[in-house]
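Enquirer: make a model of this:
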Amino acid sequence: MYRFLLTRQWVILTLLGLVLIPTMIKLGFWQLHRHESRVARNEEVAASLSAPTVPVGKLTSTRQGPADDDKFRTVTARGTYDEKHEVVVRHRTGSDGDTIGYFVVTPLIRKDGPPLLVNRGWIKADRDLTAFPSVPAAPKGEVTVKGRLMPDETTAASGIKDTKGLPDRQVMLINSKQQAKALGRPLLGGFIQLTATVPKPQGNQPELLPEPDHSGIGPHMAYAVQWWLFTGAVPVGWIILVRREAQERRRAATTPPSREPGEPTEPTESGEHNDTGHAADGAGAGREGAGQEGAAKASGESPAHAAEGRAAKEPEPVSE
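Expert: Modelled structure (predicted):
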């Protein structure tokens, strides 16, 4: 009854199911690992943001940037801005996540240590992307800045291609080693995302970057559950299809073939015909009798005399 499983169609369907099951299991665990990574990142960010504020020199140096655990740590630094070596970082989005603009990065010259790159915030892009945009002026004089410590951006970590040949003072990545070459002196590794300035600057300033999201966990756990539900649906669906196919084949084997209307049946072993055959014979005999009676009436003879006359006219068979 289940020999149909050896047909080409069912062999392909079965092999497809056997391939899908481990694939979907693996995809479910992949989403689970992404969920776990997101939860771990949220915990690290929350711990860094809640950690005590420290001077920037305690967490980074010119030889080595901040450790992974120190990312988003709140630090302070004191110095004066060097607008001459200020750069803008292209293709960065604002707080709405859609509007394209620039990050404004300005070196802070410190009296008690090497200079530090400060991401002063975001500005909207001008129509002319080949010229240096109009940037709000940095605060004059000595200031104390406070912000979140970040490691240097790289193509490997960010996925952003470090395009060459950009317009003057425009870059794709915030990288202290690259800016140290332009400044002509070593810089502290990494940079800070500005959150506050003392004294508070006057006039228009770049839009400060928002605090990183560390509360959402994303849809990864839901995706993992969905993949595993799909995994269970494959064998269940295969069994349902097999049973349905077997029932249809069993029903086709037990149902007699259908006949067209008016089709005569085969004679039985005793030589008798079915009702359809008898009805046909009776109809033929009736038509023959009616024809004889009509001929007799037309000639004025009785049907019996007409029949005898025909018999007399018919020649007798000649025996050999």
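Enquirer: from here on, contacts and neighbour counts on C-alpha atoms
Expert: OK.
Enquirer: what is the distance between stretch 133-144 and the centre of its chain?
Expert: Counting by CA atoms, centre = their mean, to the nearest Å, stretch 133-144 is centred 45 Å from the centre of its parent chain.
Enquirer: name the residues that touch that stretch?
Expert: 76-81, 83, 104, 123, 125-126, 197-199, 201-202, 204-206 (CA atoms under 8 Å, 6 or more residues apart in numbering).
Enquirer: drop anything exposed from the residues you listed.
Expert: Applying a neighbour-count criterion of 16 or more other CA atoms under 10 Å, the buried members of the contacts of stretch 133-144 are 76, 77, 78, 79, 80, 81, 104, 123, 125, 197, 205, 206.
Enquirer: for the second one, helix, strand, or coil?
Expert: At residue 77, secondary structure determined by DSSP: H, G, I helix; E, B strand; the rest coil is strand.
Enquirer: distance check, it against residue 185.
Expert: 18 Å (CA to CA, to the nearest Å).
Enquirer: ok, the first one next?
Expert: Counting by CA to CA, the separation of residue 76 from residue 185 is 21 Å.
Enquirer: can you tell me which residues contact the residue nearest the centre of the chain?
Expert: Geometric centre of the chain, nearest residue: residue 223, 10.4 Å, by CA atoms, centre = their mean. Contact partners of residue 223, counting by CA under 8 Å, 6+ apart, are 28, 31.
Enquirer: the one 4 residues further on too?
Expert: If a contact means CA under 8 Å, 6+ apart, then residue 227 has 24, 25, 27, 28 as its contacts.
Enquirer: leaving aside the residues adjacent along the chain, what's closest to the last one?
Expert: In this case it means residue 28. Leaving aside its chain neighbours, residue 28 sits nearest to residue 224 (4.1 Å; criterion: CA to CA, 6 or more residues apart in numbering).
Enquirer: one more, so I can put them side by side:
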Amino acid sequence: MYRFLASRRWLVRTIAGILLVLVCVRLGIWQLDRNEQRTAHNDVVEANVDDDAVPIDRLAAPGAALADDDQWRTVQVTGRYDTDNALILRLRPVNGVPGVHALTPLVTDDGNAVLVDRGYVASEGTRDDEVPIPPPPEGRVTVTGRARTSETGQGTGGDAARGDIRYVDIAGIAETMPYPLYGAWIERTAQDPAGSGELRTIPAPETESGPHLSYAVQWFLFAVVGVSGYVLLVRAEARGRAEAAAEPGHGDSSGPGEDSGDHAAGEPAARAHGGGRDQVDR
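Expert: Here you go, the predicted model:
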């Protein structure tokens, strides 16, 4: 009944259906992975973002990477801003608003430095290199902020020596600095003295779960629909072929076969009668 599945047309359909289902399943698994990553991110944020401030050297010494579990912890550091080696962190929108971030090294008393994202200025259609960046306060400054891990694996996405970057790759930036850098950078949340108010403070990270779980369910449903649709299509084809085979005149030995036999058997008799009449006429 299902021998038609071995035909070329149905083999193509079967392979295409299998590939479609596999793609849907793979996309569903990918969305589940994204959901797990988002959940792990949210757990770290919720566990760390409201903690009491700790000295930065307790989390990441110069040259030592910040542990993933310590990201977003509140840290505090005192030093002097080095405006000669200030950087512009570009293409970093905040809440959908394009802007330029001021990333400035804060040099501590021991000669080490930590990169501080002092805040951002909305670009509002202005070229990144033309956005005016307010200077930091002079003298000793105490900065409180959220510790961030180095954005490694992509390079700086710019020219750190020129002061224009896209990613905070601490190791890459350290090569252009005259002092060692701590293995974490800071998103400023508070500062004493406050300095200019023109820089906007970066908001805390969001902890929404996002749509990944619902997307995963949708992809798995698509896979189920694909399998169900294929099965229904095969059954409909098989049923149609069975009904066609059962119709009179379609391969039935009791129909056309018998008619043809009767015709063949009657033909000699007809000839015989015809021949008899011919003889009488003669």
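Enquirer: on that earlier part again, please point out which of the contacts of residue 227 of structure 1 structure 2 shares.
Expert: For the contacts of residue 227 of structure 1, the contacts that are reproduced in structure 2, applying both residues aligned by TM-score structural alignment, their matches' CA atoms under 8 Å, are 24, 25, 27, 28.
Enquirer: for the last one, give me its contacts.
Expert: Think residue 28 of structure 1. Residue 28 of structure 1 touches 223, 224, 225, 226, 227, 228, counting by CA under 8 Å, 6+ apart.
Enquirer: how close does the helix or strand harbouring it sit to structure 2?
Expert: Residue 28 of structure 1 is located in helix 8-50, with elements delineated by DSSP states H and E. Here helix 8-50 of structure 1, set against structure 2 after superposition, deviates by a mean of 2.2 Å using mean CA distance after the TM-score superposition for structure 1.
Enquirer: now the strands for structure 1?
Expert: Remark: strands assigned in structure 1 by DSSP state E are 54-55, 74-81, 87-93, 100-110, 116-124, 143-150, 170-171, 191-198.
Enquirer: for the ones you listed, which one ends up most surrounded?
Expert: strand 116-124 (a mean of 24; mean count of other CA atoms under 10 Å).
Enquirer: which elements pack onto that strand?
Expert: strand 100-110, strand 191-198 (3 or more CA pairs under 8 Å, 6 or more residues apart in numbering; DSSP states H and E).
Enquirer: and if we set it to 10 Å?
Expert: strand 74-81, strand 87-93, strand 100-110, strand 143-150, helix 176-183, strand 191-198 (3 or more CA pairs under 10 Å, 6 or more residues apart in numbering; DSSP states H and E).
Enquirer: for those, which one sits closest to residue 234 of structure 1?
Expert: strand 87-93 (42.8 Å; CA to CA).
Enquirer: now what about that closest one, what contacts it?
Expert: With contacts defined as CA atoms under 10 Å, 6 or more residues apart in numbering, strand 87-93 of structure 1 is touched by 98-107, 119, 121-125, 129, 132-133, 135, 160, 166, 168-174, 179.
Enquirer: tilt between it and helix 176-183?
Expert: 140 degrees (axes from the mean of the first three to the mean of the last three CA atoms, to 10 degrees).
Enquirer: by how many degrees do strand 87-93 of structure 1 and strand 100-110 diverge?
Expert: Using the same axes, to 10 degrees: strand 87-93 of structure 1 against strand 100-110 is 140 degrees.
Enquirer: and strand 87-93 of structure 1 with strand 116-124, angle?
Expert: Going by the same axes, to 10 degrees, strand 87-93 of structure 1 makes 50 degrees with strand 116-124.
Enquirer: chain center to strand 87-93 of structure 1: distance?
Expert: 30 Å.
Enquirer: now stretch 192-201 of structure 1
Expert: That offset, for stretch 192-201 of structure 1, works out to 42 Å (CA atoms, centre = their mean).
Enquirer: one more: stretch 68-88 of structure 2?
Expert: For stretch 68-88 of structure 2, the distance to the chain centre is 30 Å (CA atoms, centre = their mean).
Enquirer: pipe the strands of structure 1 into CSV and attach distance to residue 9 of structure 1 per row.
Expert: Converted to CSV, the strands of structure 1 look like this (distance: least, CA to CA, whole Å):
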stretch, distance to residue 9 of structure 1
strand 54-55, 69
strand 74-81, 64
strand 87-93, 52
strand 100-110, 53
strand 116-124, 59
strand 143-150, 58
strand 170-171, 58
strand 191-198, 61
